[in-house]
Each structure stands twice: as structure tokens, then as C-alpha cells.
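S.K.: Build the 3D model from these lines:
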Amino acid sequence: MNILVFLIPVSLFLGFLGLGAFMWSLRHAQYDDMEGARHRILSDRNDDHPAR
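M.R.: Just a heads-up that it's a prediction; the model follows:
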């Protein structure tokens, strides 16, 4: 039972650390794919139908 006194704060710290890293990546535009959008608009490939 004494181990929970150690494990709960450690797990909360790691959870908040992961949340902080995710929020940082959102603020610094890590998920924007401007280069890919430029190439996809010019592509002849139709993703609605499976490849033949």
C-alpha cells in the first residue's frame, strides 16, 4: 500500500508531461502538412476507389 504513495504522483507527473508535450506540439504547428496538401491537390490518384 505504501508503493501507491510513490506510484500515483509519478503517474500523474508523467500524464501531465505527456499532455504538455502534446499541447506544445499543437501550438508549434507540428501537425500542419502544408507540403502534403500542395501535392495532393495535383495528384490524379482517386482515393475513393481501391487500386486496380
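
S.K.: From here on, just use CA atoms for contacts and neighbour counts.
M.R.: Will do.

S.K.: hey, which helix is longest across the protein?
M.R.: helix 2-27 (DSSP state H).

S.K.: any idea how far that helix is from the chain center?
M.R.: 16 Å (CA atoms, centre = their mean, to the nearest Å).

S.K.: To check against the first, give me the structure of this:
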Amino acid sequence: MSIIYVLIPLAIILVAVALGIFFWAVRSNQFDDLERQGYSILFDDDLPEEQRRKATSSESSSTKKTDSTASHNE
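M.R.: Okay, the predicted model is just below:
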């Protein structure tokens, strides 16, 4: 019976902490755009123009290397 005197306040504290974290997340706009993060890996729109050019040039040079190694293997 004495364990209830420990568990009830502990449960109330845990619920209060969980509610505090939830309301903090709502106030800091964590739930505003749920789909953007899922699409962010598909598009490089968040990169500056310089990094985007570097990324596309490195991708094209890597495909050229694989094409040239494939032609050497034949």
C-alpha cells in the first residue's frame, strides 16, 4: 500500500513533463508542416546555388567515370 504513495506522485510528475514537452513543441511550431521533412530528401532546394552546382557536377563526373570503366571492361 505504501508504494501507491510513491507511484501516484511519480505518475503525476511524468504526465506533467509529457504535457510540458507537448505544449513546447506546439508553441515552437514543430507540427506546422509534417510533409516537408519527408520530401526534403527528394529535392535539393534547400542547398545554396553553389553547392547545388557542385553536387550536379560531381554526379555527372561520377557517371562519366562509371561509363568509362564500363567501356574498358567490354
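
S.K.: related to what we said a few turns ago, how close does the longest helix of the first structure sit to the second structure?
M.R.: Here helix 2-27 of the first structure, set against the second structure after superposition, deviates by a mean of 0.3 Å using mean CA distance after the TM-score superposition for the first structure.

S.K.: how about S62 of the second structure, what's its partner in the first structure?
M.R.: Per TM-score structural alignment, there is no equivalent position to S62 of the second structure in the first structure.

S.K.: Can you give me the distance of S62 of the second structure to S68 of the second structure?
M.R.: 10 Å (CA to CA, to the nearest Å).

S.K.: what's the answer for V6 of the second structure, then?
M.R.: The gap separating V6 of the second structure from S68 of the second structure is 71 Å, by CA to CA.
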